[in-house]
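Chemist: give me a 3D structure for the following:
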Amino acid sequence: MNIRTERINYSIRKVIANAINNELSDPRVASSVTITRVSVSPDLSRANIYVSLFLESYTQEDVLSALRSSSGRLRKNISNKLRIRKIPKLTFLVDSGMDEALKIDKLIDQVVNEKS
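Modeler: I've put the predicted structure just below:
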């Protein structure tokens, strides 16, 4: 990945996170989503947006559906705030890295407790 792509990934992540926290009014998204990373294709036609979900009253599919339905508004935000020629199509994916890290932490705690 080159420096330009990394810079665009960072900028898109920042714009989308700001929009989710401050501009989207959908309650399914407001407090339950954290953008963990963004990965744009080399030609900037697509961007995979990895999210971590903190689900309390909505299902994972509800939150992803809300994000998909607001992708047009998010793309508009990107076009207004970044100077890039092509605005990528946004695809939202659940980042399972946090879940895996929690599982590993639990396993480590179990081993430590068994040795004590």
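Chemist: switch to C-alpha atoms for all contacts and neighbour counts from now on
Modeler: OK.
Chemist: name the element the nearest residue to A19 once chain neighbours are set aside belongs to?
Modeler: In space, and not counting its chain neighbours, A19 is closest to L74: 7.0 Å by Cα to Cα, 6 or more residues apart in numbering. Assessed by DSSP states H and E, L74 sits inside helix 71-81.
Chemist: list the helices and strands that helix packs on?
Modeler: Applying 3 or more Cα pairs under 8 Å, 6 or more residues apart in numbering; DSSP states H and E, one finds that helix 71-81 contacts helix 3-22, strand 89-94.
Chemist: among the ones you listed, single out whichever gets nearest to R37.
Modeler: helix 3-22 (6.6 Å; Cα to Cα).
Chemist: buried sites along the closest one?
Modeler: 5, 8-9, 11-13, 15-17, 19-20 (16 or more other Cα atoms under 10 Å).
Chemist: rewinding a little: possible to save the helices and strands packed on helix 71-81 as a markdown table with distance to S69?
Modeler: As requested, the helices and strands packed on helix 71-81 are exported to a markdown table (distance: least, Cα to Cα, whole Å):
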| stretch | distance to S69 |
| --- | --- |
| helix 3-22 | 13 |
| strand 89-94 | 11 |
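Chemist: could you also give me the structure for this next sequence, so I can compare it with the first?
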Amino acid sequence: MTELRANRVAEQMKKELGDILTRKVKDPRVGFVTVTDVEVTGDLQQATIYISVLGDEKQKKDTLLGLSQAKGFIRSEIGKRIRLRKTPEITFEFDEALDYGNRIETILRDLNKQ
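Modeler: Down below sits the predicted model:
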């Protein structure tokens, strides 16, 4: 039951985060961000938000810095939109799965050429 609720909260947070990041966060360091996944612990106390950023390494680092600075604002916006007793603490991390998938695709393409 707790896992099901955590998954529902994670999906709702993912939906709301997309809106918050595109419309509310005005930090110029935050570039083009896509929320790829949200994982919420079973007790709904912590949430890990996986993001992908369009751009080079500097833009990725600047975006992560901007998001970590806006963490309190983002958390309060989520609290207003989702009815929970306590809004989860949030942490942002890069989604390495996209880079990993691209690397595998490049390797397979090179093997097919040979």
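Chemist: quick one: TM-score?
Modeler: TM-score for the superposed chains, counting by TM-score structural alignment, normalised by the length of structure 2: 0.91, backed by 113 aligned residues with a Cα RMSD of 1.6 Å.
Chemist: quick revisit: pick the one among the buried residues of helix 3-22 of structure 1 closest to D62 of structure 1.
Modeler: I20 (15.3 Å).
Chemist: quick one: contacts for the closest one?
Modeler: Residues in contact with I20 of structure 1 (Cα atoms under 8 Å, 6 or more residues apart in numbering) are 29-30.
Chemist: mind doing that once more with 7 Å?
Modeler: A30 (Cα atoms under 7 Å, 6 or more residues apart in numbering).
Chemist: okay, the equivalent of it over in structure 2 and G55 of structure 2: tell me how far apart.
Modeler: Using TM-score structural alignment, the partner of I20 of structure 1 in structure 2 is L21. As judged by Cα to Cα, to the nearest Å, L21 of structure 2 and G55 of structure 2 stand 17 Å apart.
Chemist: coming back round to it: which of the helices and strands packed on helix 71-81 of structure 1 sits closest to I49 of structure 1?
Modeler: That would be strand 89-94 among these, by Cα to Cα, at 4.8 Å.
Chemist: residues of the closest one that come out buried?
Modeler: 90-92, 94.
Chemist: what residues does the helix or strand following it touch?
Modeler: Once strand 89-94 of structure 1 ends, the next helix or strand along the chain (criterion: DSSP H and E) is helix 97-115. Outside helix 97-115 of structure 1, not one residue touches it by Cα under 7 Å, 6+ apart.
Chemist: would you pull up how far helix 97-115 of structure 1 lies from the middle of the chain?
Modeler: Distance, stretch centre to chain centre, for helix 97-115 of structure 1: 24 Å (Cα atoms, centre = their mean, to the nearest Å).
Chemist: picking that back up, so the helix holding L74 of structure 1 versus strand 89-94, what angle?
Modeler: Helix 71-81 of structure 1 runs at 120 degrees relative to strand 89-94, counting by axes from the mean of the first three to the mean of the last three Cα atoms, to 10 degrees.
Chemist: from the buried residues of strand 89-94 of structure 1, pick the one nearest R83 of structure 1.
Modeler: Closest to R83 of structure 1, out of all of those and judged by Cα to Cα, is L90, at 17.0 Å.
Chemist: who's in contact with the residue nearest to that closest one when sequence neighbours are not counted?
Modeler: Spatial nearest neighbour of L90 of structure 1, chain neighbours left out: A47 (5.1 Å); criterion: Cα to Cα, 6+ apart. By Cα under 7 Å, 6+ apart, the contact set of A47 of structure 1 is 38-41, 88-91.
Chemist: how about 10 Å then?
Modeler: Contacts for A47 of structure 1 (Cα atoms under 10 Å, 6 or more residues apart in numbering) come out as 9, 12, 38-41, 87-92.
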